[in-house]
Structures are given as structure tokens and as C-alpha cells.
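Participant: no sequence on hand, only this structure:
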């Protein structure tokens, strides 16, 4: 396995040498740069996977350096540090693309933990950057995480769609990231310097949605004490994202269609039309084809909205992306919740990668937030997972579809050994670690169970099971 390469950028030679010596001792290949400009030049010479940089440096400071680095090498992971920390600086660094931020003086063991996590993240992420070189704007797609074939195809589609002003209809289950895709299309378009305005059509009462969309004039209805512009005017020359478009009532569908056709709108209570130049991106988790067939959604509006249709895959269809998402959300919540959870053990990673995720990426993100808050530190194991996730693994093993013998054979002894280990650990879990009760659940003698635990070197939880 190739030794990871790390670049240290700091104008303070003493600090730079100190960090470099520590990482070299830990087995990494380390290069040094005395400021951001020097670091950019060194990166052209050395194929580094990570940069650790100070913020306060001459010529090109740390923040500007990270921005420039992400524009040319978005696959490189960056860890920033400074003795002059504040909330605004931290927010700007993370927004620019920093993987983690440390306050000086920092603990070297803590640094090593984040270096390991960062390199794991980089290894997963770099596959997607290498596999599709035709995707040119990956730095602007960083918020959409994935390396599976379906996601790489999505990235290509976003790039192609962004150059057009045609309306886009994004369809997918709840929690698949429809607004993230809409924002990416806007960010890559020639409207990126104008407003991106989002409106959830299902979150606004029907009687107020027209005013939200088109605005109103003073006195047009009870409570209209002043004139107000709508979301269309807010998004003029930019992009309007209409989420949950399938929940829009028929009367408003007619008015929306008129605006799309004429590029003019009339605020509620007004007799004057206003010209608008807005790109529409709509989204729904409903099947609009079926709604059109049942007359719940206007056919003419449907065809106006779906000039370019995009279907987002559910998470269960891209399980290979789960480890990348888990690592990304872990770092996010470690920072925001001020925790130091180091990662997920192999068994947890396997279980979560094979879970169906009915709530998609949003469910996974909520789970990681919960685990980070409760765990606080250490490695997340199967015993930290809520029952429904642990249970899914048991159901798959015991009651799943019949297994097929692979063409290249199968190690029966290993499978039986693994199955027995899982049952023993489950019995210990159900008994709270009590070996006598666990043995009864397995219809074994207590001494037999103890011998198996010693032979297999199984340990329940963080400590030994109770006698």
C-alpha cells in the first residue's frame, strides 16, 4: 500500500518542523511549504492526498489557499489550524472546503485522529474524481456526495443541464437531495451570480401560495397592509426552485402555466403585468405521470415543467455510497456538536451499507447525528445502533432469500463461525451480558459458553460480559 503524502504549510518553521516530524514518525511522507503560494507550487510537484495549513501566512493566507486549492484539486483533503479562532473564521474555512479546523495549540493525538479520518475520506472520494474525468466542475458538486455509477451519471447530467435555461423536473423519494441538485444546477449556470429562491409548495397554505409566488398589492386581501413582491420577482434573472410541485392546487397550476408561457405575472390584486426572467426547477416525490392520468395534475403544465427530467436514485440503490456519506456526516457532526467520535467499526459499516434506508440520505444523516451526540467519543459499534438497524441484519441472515453458491465456491466453515459468533453476541446483548442467561437462551451449558468465548476471543460491549 502506497504511503500517504501530506503537505504542511506554515510560515512558522518551528511549528512546521514539529508537525512534520510527528507525522513522519507516524509513517507518512511529509513535504513542507512556507506559505500558501509555496504550497500551491509544491502540490504541482508532489501527488499529495492531504494538506495541513496554518491560516495566518504572508502572500497567500490559509483561507485563500484553500479556495484556490479546491478550484484546482478538489480531491485533496485540507485540515486548517490557527491560534486566532472565531466563529466567522471557522464558518468561512468550512465553507471554502476545509475538512476540519483545529485551534492552536492542538493535541498531536487529536491531529493524528483527524489525519486518519481525512485520508479515509480522501480515499473514498478520490475514486469518483478519477473515474469520470469528463466531470469538470466537481468543486461545485461537493455537497452532493457519491461515487456510484448512478451518482456519477447524475453529476454528468447536472453539468449538461446547467448550461441550458430549460425547465427541469427533479423526481425522487423524500430525502434523496432534490434541493441540493437544484442548487448545483443553479451554481453551474450563467445565472449563478443571481438569486436562487426556493419555495416548498406543500408548506404554504393554499390561500397564501398565490401571494407567495406572485406577490400582492396593498389592500388586495385582509392583512395585506403593504405591497409585497413574490418569489418570482425575488428570483428575477436567477432560479426559482418549486419543491413539492405535485401538491399545488389546480387553480394555481393554471396561473403558473400562464407565467411559464408568457414570462409575465400579475400580483394578487393588481391589474398590471410584470415581466420576469426566471429559470424554473421543480421537484416532487410523487408520480406526476399517474397524477396526470388521474387528472390531479395538468398535462400541459407537466410537459412545460419536464422539458429536462432528472430522476434521483434512492439510497438503497447506491449502497456503495453509504461509507462516504457516513464519514462525511461524522466529520460534520463532530465539528458542530463538539464531539470526538473516531469512526464506525467494520460490522456497523457493513450493516448500514446493506440497510434499505426508506428515509434515504436524510434518514442516514439523522442517524449519524444521533449516534455522534450519544457516543461522544470512540468508535461506533453495533451495540450503539438503534434496534431497528441491528434487527435488519438479523432478519437478513435468518429469514432472507435463499443463498446461491457462488461460481468460485464458498467457505462454509467461515460462514458457520460468523453465524455462531453473531448468535452468541446477540444472546449476551439480550441478557445484558449475563453469561448464565445467555447460555440458557442458546440452550448451552454456562461452562460451554465460557469456553466458546475464550476460544473465539469474543468480548461483549466495551468490557467483558458479567459472570
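Facilitator: On my side now, so go ahead. The structure presented is a predicted model; accordingly, all values stated were derived computationally and were not measured. Residues are numbered from 1 along each chain as shown.
Participant: make it CA atoms for all contacts and neighbour counts henceforth
Facilitator: Noted.
Participant: where do the helices sit along the stretch 1-150 of the chain?
Facilitator: Secondary structure of the stretch 1-150 of the chain (DSSP state H, counting those that start in this stretch): helices at 13-25, 36-45, 62-72, 87-96, 108-131, 149-162.
Participant: report all helices and strands that the helix or strand residue 392 falls within contacts.
Facilitator: Using DSSP states H and E, residue 392 sits in helix 387-399. If contacts are counted by 3 or more Cα pairs under 8 Å, 6 or more residues apart in numbering; DSSP states H and E, helix 387-399 sits against helix 346-353.
Participant: tilt between the helix it packs on and helix 387-399?
Facilitator: Counting by axes from the mean of the first three to the mean of the last three Cα atoms, to 10 degrees, helix 346-353 lies at 90 degrees to helix 387-399.
Participant: could you give the number of residues near the nearest residue to residue 427 once chain neighbours are set aside?
Facilitator: Counting by Cα to Cα, 6 or more residues apart in numbering, residue 427 lies nearest to residue 438, which is 4.9 Å off, once chain neighbours are set aside. Residue 438 has 24 neighbouring residues, counting by other Cα atoms under 10 Å.
Participant: following element in sequence after the helix holding residue 392, please.
Facilitator: Tracing the chain past helix 387-399, the next element assigned as helix or strand by DSSP H and E is helix 412-430.
Participant: what is the next helix or strand after that following helix packed up against?
Facilitator: Under the assignment DSSP H and E, the closest C-terminal helix or strand after helix 412-430 is helix 435-441. Other helices and strands packing on helix 435-441, by 3+ Cα pairs under 8 Å, 6+ apart, are helix 412-430, helix 446-456.
Participant: I'd like these laid out as a markdown table, including mean neighbour count.
Facilitator: Output for the helices and strands packed on helix 435-441, formatted as a markdown table (neighbours: other Cα atoms under 10 Å):
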| stretch | mean neighbour count |
| --- | --- |
| helix 412-430 | 15 |
| helix 446-456 | 14 |
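Participant: this is the comparison structure:
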């Protein structure tokens, strides 16, 4: 059967041509109307057309309308069936409802408005039945499919966000931290992570979560240093409607969102003493009260906190509560700065470049050797976050197949650490002599930076420095500057 029209299709079955024509004229503006003079002809139409409603006369020469509609019900159960009859035989009505599943039993003479309204309602019921069946099938098939998709994503998250997601070499000082995480993560101990900004403390917290028994539950993050006390309290504990000005609806807090999982409190050292008291009570009692709520809520969470402060020094200075510190610091971990992980930088830069290419939609073949040497030599005060931003900048500016050192920011090229790539340059910088020696050291550094930015094109560098090509070459030889 095929749908030939957007209008719902009605099949009129009546052995009287005048009745067929009257029904057609009444219905044709709102329906696609098919007509049949017998049950046999009606059956052939049903086999070739998509009919939603049948309007059938009860008294026909070969059979009754009820008998015909019983056969329709067995073969096309979704089609709505309506009987038209000039006889008020109670047995016919009962048989029609019970045996043929009749939707409506209409009496002749019928009123056009009533008939049209009845069929319009029947058409809506048919559409709803079809939609209900479709959704039922989708829900039956969707549940196992969705469950499998969730399982696959959980496994992927465990692979990419657990310890394997922390980029490091076999010689990296980060390995000692990861070894501790591997041993401690399965136990529900609170963890305090320290380290400079941008070192990846949140990534380590995620790794702790995905290595724990709570990996299938939520990992919820809150930056405690970004909000004043009142807003931070509302974010963490939630609130009820009307608890304060602007609270137009109930809101679930981070503690409740993390129930069963892990709550990561970043920059915990930036919280005020007043808020530290409230947080300590929640951690001690395992329950909290949303703002404006009448009763407290209990939660089962693991707390991982992080800070760039020296919290032990803050405790000694009275800037951080000692009891809260020991509540948070059952286990303490320190993430080394990127300058302490120079051996990781080439591998980490490659991983960050992959992510940057996806973000910017731009592909390159990697870094030049000279660029990697410069990246590894720089001290990165902004740590991994600074490295990520530098790679994004280089990729955006790049016009060649590989990212070269000429794309690096001037602060990196001018850094003394980058100059220390060359032993000769290191000797010059370390001189404690007079003005001549120190000026030579500065000149060597300027030459090195200019050569890198000009991609070691001597003509371009000489023009920029106001030197002849021969003069530039002599200075490069004098200071032992060669391309890496």
C-alpha cells in the first residue's frame, strides 16, 4: 500500500451509487475518497491503497458490513472501521462492536456535519495510534541501544581521562604522582592537590575519579575562587525558590549533583574563613541544607580539592582553618610545574597540537626540530595552559606544512632559557666582566632571536639588523650561532 496524498484516505463501501456519490461530495474536501460497490471490490482497494478509515454500509448483497469489517480487522487492524446502517438492530450493533471492532455505528439518514466531524476525529485517532506505535517501538529498541552507548562512552572516558590521559615520558617526575594515584584512587579518601596554576590539577582530579569505584557517577567541578561567599554557597548547596532576591525557582547544588560521585573544589585556598566554617560542617556531617530549605540532604561524595597556595603556610599564618585543612588533606599530591618536566614537552606539545588542529580545523605536519628545542628550553611560567595557548597561536599563524620556531612569541625567543641551548651563548651570558663582554652577550641574544624569526634567512636578518650579509655571517661565526 502507498500513500498518494497528504489527506487521510477514506474507503466508502456501499452498493448504492447515489449513497456513494453523496458521501464523496461530503468528504472530498477533507479526505481522499475511494468508493467500492461490494466487499470484494473494497478488498482489492485495501490491498493497493493506504486507507486509514472505512465507512461501510451494513446491508450489502453478498455479505453484511460487520462480516466484511471482521475480515478487515484481521488483515488491517490499524484501519478505523465505521458502519452506516438504516436499521437499529441491537444484535447488529453488539456484533459490530465486539467482533469487528467498530469505531462508530452511525444511523441513516446521516447528517453531513456529524459525519464529517466523526471522520475528522477518527483521522486524528489514527495518527495518534501510529505515533504511539512508532514511539513504543523506538523506546523498546532505544533502551538497549542507549545503554550500550553509555557503556561505550564510560569505557572511553576511563581510557582518555584516567592516568593514561596524562601525557608523560618514562623519565617524567609526574610518574611518581601517577603511581600514588593508582594506589590511592580506589579508596574513598579526600585528596588535596597542590601546584601552580595551569599545571593540570583538574586533569589529575579527573584521573583520580576515573580510577576509583565512583567512575560511573558524576564528576562535578566548582571553582571556589571565582565567586563571593553568598553565590558560592548557592552554587554548592543549592537553594529553594524565594530563598533570596532573584531565586525564582529551585536549584540543585553541586553537592547534590555529585551524589555518588566526586566533587572537585578548585582553588579552595581562596575561600573566606566564614565559608570555610560552613564547608567544614558539611564535610564532617555528610549533609547540607539548601538555602531556604526546611530540612538537610544527605550525600555520598568524595571530595578532591586543589590550590595553588601553600596551605600549610596559610594554616600557620591563620589564613586557612587547620581543621578544614586536615579534613581535605587526607592525601596530598603535588603536580610538578612544566619547567620541571622539560622531557615531557615534545610529547605534550604533540598531543596539544592534535587537539588544537581539531579546534581550529587546520592541519599541519607537526613541529620543526628547532621549534621543539625552543619549546623545551623555555620555562613556561603559565605551565601547560600557556603552552596550549602558544600552540594555538602558532597554528593560527602558520602558513607552511610545519610549525617553525619563527612562529614563537618574542618572549619565548628572548628568554635566557632558550639561549642556553648553545654552550657558547651560555658562556657569554654567564660572564661577570665589563661592559664589552655584557654587550657581546646581549648582541648574541639579539642575533639568535632574529635568525630564528627570519627562519635563518641571512639576507632578511641582515636587512632587519642593518648589517651586510658578510658582517652578519662574521658575527654568527664569532658567537658560534648555528641552526639547530
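Facilitator: The structure has been received and is ready for your questions. Keep in mind the model is a prediction, meaning the values are calculated, not measured.
Participant: can I get the helices of the stretch 1-150 of structure 1 in JSON lines with distance to residue 218 of structure 1 and mean neighbour count?
Facilitator: Output for these, formatted as JSON lines (distance: least, Cα to Cα, whole Å; neighbours: other Cα atoms under 10 Å):
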{"stretch": "helix 13-25", "distance to residue 218 of structure 1": "63", "mean neighbour count": "15"}
{"stretch": "helix 36-45", "distance to residue 218 of structure 1": "55", "mean neighbour count": "17"}
{"stretch": "helix 62-72", "distance to residue 218 of structure 1": "45", "mean neighbour count": "20"}
{"stretch": "helix 87-96", "distance to residue 218 of structure 1": "39", "mean neighbour count": "15"}
{"stretch": "helix 108-131", "distance to residue 218 of structure 1": "52", "mean neighbour count": "17"}
{"stretch": "helix 149-162", "distance to residue 218 of structure 1": "37", "mean neighbour count": "18"}
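Participant: residue 419 of structure 1 is nearest to which of the ones you listed?
Facilitator: helix 108-131 (28.9 Å; Cα to Cα).
Participant: in structure 2, what residues pair with that closest one?
Facilitator: Mapping helix 108-131 of structure 1 onto structure 2 (TM-score structural alignment) gives no aligned residues.
Participant: repeat for stretch 246-253 of structure 1
Facilitator: Counting by TM-score structural alignment, stretch 246-253 of structure 1 falls onto residues 269-276 of structure 2.
Participant: stretch 358-372 of structure 1 too?
Facilitator: Under the criterion TM-score structural alignment, stretch 358-372 of structure 1 matches residues 381-395.
Participant: and the aligned partner of residue 191 of structure 1 in structure 2, which of the three is it?
Facilitator: Taking TM-score structural alignment, residue 191 of structure 1 has residue 214 as its aligned residue in structure 2. For residue 214 of structure 2, the assignment made with DSSP: H, G, I helix; E, B strand; the rest coil gives coil.
Participant: show me the contacts for residue 214 of structure 2.
Facilitator: Residue 214 of structure 2 makes contact with 260-262 under the criterion Cα atoms under 8 Å, 6 or more residues apart in numbering.
Participant: do residue 272 of structure 2 as well
Facilitator: By Cα under 8 Å, 6+ apart, the residues touching residue 272 of structure 2 are residue 229.
Participant: gap between it and residue 292 of structure 2?
Facilitator: For residue 272 of structure 2, the distance to residue 292 of structure 2 (Cα to Cα, to the nearest Å) stands at 22 Å.
Participant: conserved subset of the contacts of residue 214 of structure 2 in structure 1?
Facilitator: Retained in structure 1: 260-262, out of these (criterion both residues aligned by TM-score structural alignment, their matches' Cα atoms under 8 Å).
Participant: among the residues you listed, name the buried ones.
Facilitator: 260-262 (16 or more other Cα atoms under 10 Å).
Participant: so which of the residues you listed belong to strands?
Facilitator: Mapping those onto strands (DSSP state E) picks out residue 262.
Participant: with distance to residue 479 of structure 2 added, can I get the buried ones among the kept ones among the contacts of residue 214 of structure 2 in JSON lines?
Facilitator: Below are those laid out as JSON lines (distance: Cα to Cα, whole Å):
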{"residue": "260", "distance to residue 479 of structure 2": "63"}
{"residue": "261", "distance to residue 479 of structure 2": "59"}
{"residue": "262", "distance to residue 479 of structure 2": "56"}
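Participant: which one of the buried ones among the kept ones among the contacts of residue 214 of structure 2 is nearest residue 407 of structure 2?
Facilitator: Among those, residue 262 lies closest to residue 407 of structure 2 (Cα to Cα), at 40.6 Å.
Participant: any idea how far residue 224 of structure 2 is from the closest one?
Facilitator: For residue 262 of structure 2, the distance to residue 224 of structure 2 (Cα to Cα) stands at 16 Å.
Participant: can you list the residue ranges for strands in structure 2?
Facilitator: Using DSSP E, strands in structure 2 cover 9-13, 32-36, 53-57, 80-85, 104-107, 191-194, 219-223, 238-239, 251-252, 262-266, 287-288, 297-298, 302-307, 331-334.
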